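Visitor: below is the sequence, then the predicted model.
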Amino acid sequence: MKSSPHDAGADRKRKRASRHDSNDSAKQPTLQSLFAGQQKPHVNGAPTSPTSKRPKPDIPQPCTPPKHSKVLATREMYTFSSRSPIANGNGVIDLTNGSPPTSPQARRVNGAVKSRTGINSHTGAKKLVVKNLKTNTQWDSKAYLEKIWGQLDEALATIFKDRHDGVSKEDLYRGVENVCRQGGASTLFSRLEKRCKDHVNRDMRVPLCEKGSEDSIAILKGVLGEWSRWKEQMVTIRAIFFFLDRSYLLPSSKPTLSEFTPQLFREVVFNDQVLKDPTIEGACALVAADRTQSLGFNQELFKQAVDMFHELSTYTATFEPRFLALTQDYIATLSDEMIVEKSVPGYVALADQTIAKEMARCENFALDTSTRRDLLALLEDHLIQLKDTDLTEYEALASMLDNNATADVKALYALLARRRLGSQLKDAFEKWVNETGTGIIFADPADDMIVHLLSLKRRMDFTWQTCFDRNEQLGHALRESFAVFMNKTKKSDATWGTDNSKVGEMIAKYVDQLLRGGMKAIPEVLTARRASSITGPRPVVTSSGQPLEEDNEDADVDEDEEINIQLDQVLDLFRFVQGKAVFEGFYKKDLARRLLMGRSASADAERSMLARLKTECGSGFTQNLEQMFKDIELGREEMQSYKDRLGDRIGYEKGVDINVNVLSAAAWPTYPDIPVAVPPNIKRAIDDFELHYKSKHSGRKLDWKHALAHCQMRASFGKGSKELVVSSFQAIVLVLFNGLSYDEHLTYEYIMTQTGLPEQEITRTLQSLACAKLRPLTKHPRGRNISPTDTFTVNSLFEHPKYRVKINQVQLKETKEENKETHIRVAEDRNFECQAAIVRIMKSRKIIGHQELVAEVIKATVSRGVLGVGDIKRNVDRLIEKDYMEREEGGQGRYSYIA
């Protein structure tokens, strides 16, 4: 290296340094030897690969150099020889030719080079070029690959023998990593793949194929055992070849070791023709054993088989189709046998058990969702869809409904509802309700008709709500069937030869029974606070919408609330009745008795029923009924006015205390005038009231109905005095015995002559006084029937625990004559209504055909009670005779209106 011309001293020093460096050139390290010396020796003398990780040395103390390296001063590390000239005079120092030149350590300051001897501003910046720093090693990667594979092959042989001794997984992992880093990953995987295939084929498939003559379950056990063994072996292999798996297989298109494990076993073992079918059949045989409840079912073995099918990705392609095919054969045979051998309830129960068991197996053994879906569809097809005709036949459903088998009906509907076939029960259900209801309304006697109808309605409502899950079509069928059978009519002795609806009459009488008797009149099977023996427990909702507890027999239920519940239930039946004129006629007659006799249990209940009828039928239906209530109120006001007037009279002596109800003849039922000889004191009181009434209301006429009157009278018997509540006819008869001793007899003829009553009325009255449970009179001779030769005396032995005694009153009992009269009157009214409807239709249409006229008349009179087609034709003929209409000549059954 040339020295600067202006620095001779520095040149001499540089020469001495050069000579010193030339003498110690062997000791002075170069950059190449420096970097090469930093490589650490391989542990335990083993050769080290260029890419292998070196073990970390012990961390030295701060500022303490490592023991194995030499600390070099800066001037020793970077020295420059004078023999190294500047290449081509470009200011580039070549560090590759010999030792670097010796010079003082320089430091660049503000673009100039500052040395120990001073600043040389003429030399300028120098460019350092470093060449050939990489050490040329003699490493053989192929030899290293072979060495590592030898160790891996020996380890694989040990693993395949299910042994783990003498294998250092960490060293093997290091070897695999080094081979992969040197580019030998592809070769390493190829050798591993071939080695595993040979092992699976030779050590697993071949021994399993030798057992091909065994049964399918034994082969399945063998395959599962080898599969479990293969998975355990691959766990160890994956740990050793983990670096190969992550660095080479994962980024490439080759299968990872996790994918390689089931893939190799599937291709070599499972897909073998000798092993595949028996393995699948073995799993299906386990299911068959479970279905037949045999002892051959191994739950754990079947679960392992299903898991293996999932892990090998052969579940959908192999096991599922075979499983469903065998299940279809089993279910088809089972369903055909069950439907023949068992009743419908038994079949339904077994079908539910079968479906539940099959679905539970899918859930417990993790069968695929597709299997669960297809299996359920298969079960429903064979157990329900293909057997719907047998399940919905009338005899089966009728038997369950007759026996009130609610649980069986509910199970049947639930089974059919799986395929939305519940509505197919409509025909059988409607037929059963129709036949059952028809039997009730035409039963003889018909006294308990309404109780049975209400019980039937409650049962069917309960069945529809709980068993049929409020199915809309079945609900329509229930309502339609009630509307049909409740309006069936036939001319019989019960309706006195008319075609009136018996149901309307019986509903009116049942309402009368409720309103007269209150809560005591409610039958036990219909009470809201007890579970009915007919319907079983069901929730009952009060009129306020609150549920009542039926199971608690001691629960306190308000009487008014109980009566309202019963009235609501009766009104449900009333809605189905088309001939409401029959109900109106009997209800009006019974209401008049209750109001006149004061026999209503609750005035609020009476008003509540009237409000219900008005809402249901309109104000025109209840107009007369409302007038009856108004007459009773006006009668009370009139009596108060009469009594006030009597009190104002000077010298008035109070006699008989009478109470008179003035009724509007148009609103109340018509009552016959029965002749009777009224006692003189009562006659005077009646005449006095009539004089008072006519003085206030001129031009009105009063007709006295003594048959509807009742009175209270005091009587003395041998065992004490009593206050008797009797009818007016009974009182007139009892007055004849005033002043007579107990042994004095009055003949039948004498009583009839003195009272002036007709024979029919006197017989009925004497029978109530001498032949009933309470007998203030004694009949001679004793008997239940009254004859003209009988005589009567006062019963000296008459007694009763109460002072005030109600004697059986004939006014409260309907006679056959009254019943017949009501039916005939209703039938006549229906004919008049039919004729009025025909006239209205003809007046609006002028000309109309016969069939169309009949249809219009039925539509117009349906709310009051429809007549038969023959009766309508007879009314048409009557109107033709009265010149309201005429037949058109050549009109082919057409009528024209005559204005």
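Guide: Sure thing, it's come through.
Visitor: drop to CA atoms for contacts and neighbour counts, all remaining ones
Guide: Fine.
Visitor: nearest spatial neighbour of Thr256, chain-adjacent residues omitted?
Guide: Leu249 (5.4 Å; CA to CA, 6 or more residues apart in numbering).
Visitor: can you pull the contacts of the one you found?
Guide: 255-257 (CA atoms under 8 Å, 6 or more residues apart in numbering).
Visitor: filter those to the buried ones?
Guide: 256-257 (16 or more other CA atoms under 10 Å).
Visitor: ok, which stretches of the stretch 351-500 of the chain are helices?
Guide: In the stretch 351-500 of the chain, the helices defined using DSSP state H, counting those that start in this stretch lie at 369-383, 388-391, 394-402, 406-417, 426-441, 449-462, 472-485.
Visitor: same thing with the stretch 751-899 of the chain?
Guide: Taking DSSP H, counting those that start in this stretch as the criterion, the stretch 751-899 of the chain carries its helices at 759-770, 816-845, 850-861, 869-881.
Visitor: what's the neighbour count on Arg887?
Guide: As a burial measure, Arg887 scores 18 neighbours (other CA atoms under 10 Å).
Visitor: right, and it touches Glu881 too?
Guide: No - using CA atoms under 8 Å, Arg887 makes no contact with Glu881, being 11.0 Å away.
Visitor: how about Pro345, secondary structure?
Guide: Using DSSP: H, G, I helix; E, B strand; the rest coil, the structure places Pro345 in helix.
Visitor: that one reaches Asp408, doesn't it?
Guide: Yes - under the criterion of CA under 8 Å, Pro345 makes contact with Asp408 at 5.8 Å.
Visitor: returning to what we had before: for the residue nearest to Thr256, give its distance to Lys431.
Guide: 74 Å (CA to CA, to the nearest Å).
Visitor: where's Leu769 relative to Val733, distance?
Guide: For Leu769, the distance to Val733 - CA to CA - is 9 Å.
Visitor: go on, Thr327?
Guide: 90 Å.
Visitor: what do you get for Ile682?
Guide: 14 Å.
Visitor: between the two, which is the more surrounded one?
Guide: Val733 (19 against 14).
Visitor: next up, the contacts around the more buried one.
Guide: 751, 755.
Visitor: now the element after the helix or strand hosting it, going C-ward?
Guide: Assigned by DSSP states H and E, Val733 belongs to helix 728-735. Tracing the chain C-terminally past helix 728-735 and defining elements by DSSP H and E, one meets strand 746-747 next.
Visitor: which other helices and strands does that next one contact?
Guide: Packed against strand 746-747 by the contact rule (3 or more CA pairs under 8 Å, 6 or more residues apart in numbering; DSSP states H and E) you find strand 791-794.
Visitor: who does the strand it packs on touch, helix- and strand-wise?
Guide: Strand 791-794 packs on strand 746-747, strand 777-780, going by 3+ CA pairs under 8 Å, 6+ apart.
Visitor: next, the one to line up against it:
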Amino acid sequence: MSKLKVIKLDEGWAFMETGINKLKRILDGHDEPQFKSDDYMMLYTTIYDMCTQKAPNDYSSELHDKYKMAFIEYLTSTVLPSLSEKHDEFLLREFVKRWSNHKVMVRWLSRFFNYLDRYYLYRKNLSPLKEEGIVIFRNLVYDKLCSKVCAAALSLIDQEREGEQIDRALLKNVVYIFVEVGMGGLEYYEKGFESSMIHETSEYYSRKASKWILEYSCPDYMLKAEECIQREHDRVNHYLHTSSEAKLIKNVQHQLLSVYQTELLEKEHSGCRALLMDDKIDDLSRMYRLFSKITKGLDPVSSVFKQHVTAEGIALVKQAEDAASNKKAEKRDVVGLQEQGFIKKIIELHDKYLAYVTGCFMNHTLFHKALKEAFEVFCNKVICGSSSAELLATFSDNILKKGGSEKLSDEAIEDTLEKVVKLLTYISDKDLFVEFYRKKLARRLLFDKSANVEHERSILTKLKQQCGGQFTSKMEGMLTDLALAKENQSQFTEYLANNKEVSPGMDLAVTVLTTGFWPTYKSADLNLPEEMVKCVEVFKGFYETKTKHRLLTWVYSLGTCNINGKFDTKTVELIVTTYQASALLLFNLSERLSYQEIMTQLNLSDDDVVRILHSLSCAKYKILIKEPNTKTISPTDYFEFNSKFTDKMRRIKIPLPPVDEKKKVVEDVEKDRKYAIDATIVRVMKSRKVLGHQQLVMECVEQLGHMFKPDVRAIKKRIEDLINRDYLERDKDNANLFRYLA
């Protein structure tokens, strides 16, 4: 066609219709040759010419209308009739085919009418041709068939959920038509398909869950639920829009898990408690995976976990109490309860359930909190008069001293010490543990009972990391003292070698300690035998060469002596305390002594003399003969050296009867607590100046909580005492308000 010739609307559109009809025949599957480039250029040029002719022959507006009518006519005459005859999967296949064809038709026609798109529609601020083509399909076809297509698609999903094989590719194509008709938005997908799909899913799993909860055990139900949730994830991956995943899964989780959570967890013989009792690791892990995905879903699981661990711990407490009661009933000595393995069993319990927390429950803070709260319940029980703080200190002593009940490797000892420190975090009376531990540490160090100084340092490092430097400073000082004492002893040996005239006359080892680091020991004014007095004087002479400013206080109750007992059959070396040695050496000067004479010559209390004489005359080794021959010591008794004594060993240790130091430890701790409460009250009031009673008590409890759980009544008492001592005063108008007095 010549560009100079004016193309009339009817003439031009008749030509265009031939091209459009050819396109329709191709789309309908007729045996029609494809468009060649010349065909395309002729159609494009015709539209170009008809739009660029001068008025009144510029047919841009008319061509725009005809463009739309071409779609309307084809959709109405061909597409809608073909779809209205079909149902179910056949409808879906036809719908996908017609949509695919429509997109091709839109693509080709928008090319033919490209000039119209670029200039006329742009100037008029109208929608692009492609968008108009989609809108026409949406209005004529989609709106009419949306609900029918959605129902057919949901039917296929339902079939797949019931285990049937379906055409997932078809379903994906159908679902994405709902997305594509939205032209970039998800409004049509959400309203036309997703909302119905979510509702149907909810109904489906509601029916299934109500049936499964009756038929299956808790583990089997969870397995089903996990499989279902995984399959829904797969559905999203294969044919649903990704935006549906969170909503879909949340809905499935609600129906399968949230609705039946309580019933599921409390199922008899298979619920959460049963899984914990039977160590069902995989099932518990699955329970965590499932319920961690729903809001507050882990709260009831952690609650059951806490109750179970608490019950297990309480059972161990009862078991330990029963074992101790049985020993009492059998009139046997009741020794430290750790010998029944109480602390060991508590550690094993902690190992077991900490593994659950880190493994099954993925280190979730909720389960760490549940474990902590459970252990705090039974770790603070008093068992047959012994606190857990004391038992833990005794258990540690047993691990660290020579000849402990268990032979452990260095690695095992380190591991156990780590667990002891972890267990300590659950004990409220940490200060009580410190005092018991310090007493036992002192005995290990002073009597050379410690198996390994490195282990001693190691546990102190662990305690320091866990509880702070103030917790361990005195005990670290004790270890330092021992190292300095060895150096001091070497210097003393050198001093004796250089000063032959000041020989003590026997082997002498003195351990010099710093008073502030060590527990307080009774230092009685024992009348030492002459031989020992000389030793004391010699060491004093040496020590004064080192310093003039430090006072030596001799603690004879901690001393040890090796003396030779010359009996008729043989000489036996006796390992005794300084007190025992002093008593025995009296018999070098007298063959027979009364109780009163011994007490006077030793200058000791009744209690000390009774313990000494009991160990030498009534216990295993009868070095002294007592008259009368009874098992108890009386002030009217007489004693003489047993020259007939013999033993198969050439060296024997004669222990003193143990003193129950528990009462003194508790008293010392109570005294220290008073000072700690006073200091805390003053510190708080100094910074706050004015504070109400309740706030002051709360701040004290919080600050002191890392060492012990202060009694509120004790805090009130200390406040009253500080008021009497003019550290604080009550407000004149409000008795519950305190002021700090600088």
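Guide: Yes, it's here. Keep in mind that what you see is a predicted model, and the values were worked out from it rather than measured.
Visitor: picking that back up, make CSV out of the helices of the stretch 351-500 of the first structure and add mean neighbour count.
Guide: Converted to CSV, the helices of the stretch 351-500 of the first structure look like this (neighbours: other CA atoms under 10 Å):
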stretch, mean neighbour count
helix 369-383, 17
helix 388-391, 18
helix 394-402, 16
helix 406-417, 20
helix 426-441, 19
helix 449-462, 20
helix 472-485, 18
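Visitor: tabulate these (TSV), appending distance to Pro278 of the first structure.
Guide: Formatted as TSV, the helices of the stretch 351-500 of the first structure follow (distance: least, CA to CA, whole Å):
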stretch	distance to Pro278 of the first structure
helix 369-383	21
helix 388-391	38
helix 394-402	45
helix 406-417	36
helix 426-441	50
helix 449-462	55
helix 472-485	51
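Visitor: so which of these is nearest Tyr748 of the first structure?
Guide: Nearest to Tyr748 of the first structure, of all the helices of the stretch 351-500 of the first structure, is helix 449-462, at 39.1 Å by CA to CA.
Visitor: what's the mean deviation for that closest one versus the second structure?
Guide: By mean CA distance after the TM-score superposition for the first structure, the fitted helix 449-462 of the first structure averages 4.4 Å away from its aligned residues in the second structure.
Visitor: can you state the direction angle for that helix and helix 406-417?
Guide: If you take axes from the mean of the first three to the mean of the last three CA atoms, to 10 degrees, helix 449-462 of the first structure sits at 40 degrees to helix 406-417.
Visitor: how about the residue nearest in space to the middle of the second structure: what's its closest non-neighbour residue?
Guide: Of all residues in the second structure, the one closest to the mean position by CA atoms, centre = their mean is His368, 2.9 Å from it. Distances taken as CA to CA, 6+ apart place Val357 nearest to His368 of the second structure, at 6.5 Å, with adjacent residues excluded.
Visitor: count of residues packed around the one you found?
Guide: 23.
Visitor: repeat for Asp678 of the second structure
Guide: 19.
Visitor: okay, the nearest residue to it once chain neighbours are set aside and Ala679 of the second structure: tell me how far apart.
Guide: Ranked by CA to CA, 6+ apart and with sequence neighbours excluded, the top spatial neighbour of Asp678 of the second structure is Arg718, at 6.3 Å. Distance from Arg718 of the second structure to Ala679 of the second structure, counting by CA to CA: 10 Å.
Visitor: Ala283 of the first structure matches what in the second structure?
Guide: Matched by TM-score structural alignment, Ala283 of the first structure corresponds to Ala153 in the second structure.
Visitor: list the contacts of that match.
Guide: Counting by CA under 8 Å, 6+ apart, Ala153 of the second structure has contacts 88-89, 92, 171, 174-175.
Visitor: go on, His30 of the second structure?
Guide: No contacts exist for His30 of the second structure under CA under 8 Å, 6+ apart.
Visitor: trace it over to the first structure, please.
Guide: In the first structure, His30 of the second structure lands on Arg163 (TM-score structural alignment).
Visitor: what about its match, which SS state?
Guide: coil.
Visitor: now it: how far from Glu154 of the first structure?
Guide: From Arg163 of the first structure over to Glu154 of the first structure (counting by CA to CA), the distance is 12 Å.
Visitor: and what of Leu416 of the first structure?
Guide: Distance from Leu416 of the first structure to Glu154 of the first structure, by CA to CA: 66 Å.
Visitor: equivalent analysis for Ala414 of the first structure, please.
Guide: In terms of CA to CA, Ala414 of the first structure sits 66 Å off from Glu154 of the first structure.
Visitor: what's the answer for Asp11 of the first structure, then?
Guide: Taking CA to CA, one finds Asp11 of the first structure at 69 Å from Glu154 of the first structure.
Visitor: go on, Lys410 of the first structure?
Guide: For Lys410 of the first structure relative to Glu154 of the first structure (CA to CA), the value is 70 Å.
Visitor: cool, Ala396 of the first structure as well?
Guide: Distance from Ala396 of the first structure to Glu154 of the first structure, by CA to CA: 76 Å.
Visitor: swap in Glu814 of the first structure?
Guide: 115 Å.
Visitor: equivalent analysis for His697 of the first structure, please.
Guide: 134 Å.
Visitor: between these two, which one's more packed in?
Guide: Applying other CA under 10 Å to His697 of the first structure and Glu154 shows that Glu154 carries more neighbours, namely 13 against 9.
Visitor: per the alignment, Leu446 of the second structure pairs with which residue of the first structure?
Guide: For Leu446 of the second structure, the residue aligned by TM-score structural alignment is Leu596.
Visitor: hang on, that match packs against His710?
Guide: No - the pair Leu596 of the first structure / His710 is not scored as a contact, 9.1 Å apart, by CA under 8 Å.
Visitor: quick one: the strands in the stretch 201-350 of the first structure?
Guide: Ranges of strands within the stretch 201-350 of the first structure: none, based on DSSP state E, counting those that start in this stretch.
Visitor: hey, where'd the helices end up in it?
Guide: 206-209, 216-240, 242-244, 257-265, 276-291, 299-311, 320-341, 344-364.
Visitor: leaving out the residues flanking it, which one is nearest to Tyr115 of the second structure?
Guide: Tyr115 of the second structure's closest residue in space is Tyr48 (CA to CA, 6+ apart), at 5.8 Å.
Visitor: try Gly692 of the second structure
Guide: Closest to Gly692 of the second structure by CA to CA, 6+ apart is Leu737, at 4.4 Å.
Visitor: how many residues are close by that neighbour?
Guide: Leu737 of the second structure: 17 neighbours (other CA under 10 Å).
Visitor: which residues touch it?
Guide: Per CA under 8 Å, 6+ apart, neighbours of Leu737 of the second structure: 690-693, 730-731.
Visitor: could you redo the last one with a cut-off of 7 Å?
Guide: Residues near Leu737 of the second structure by CA atoms under 7 Å, 6 or more residues apart in numbering: 691-693, 730-731.
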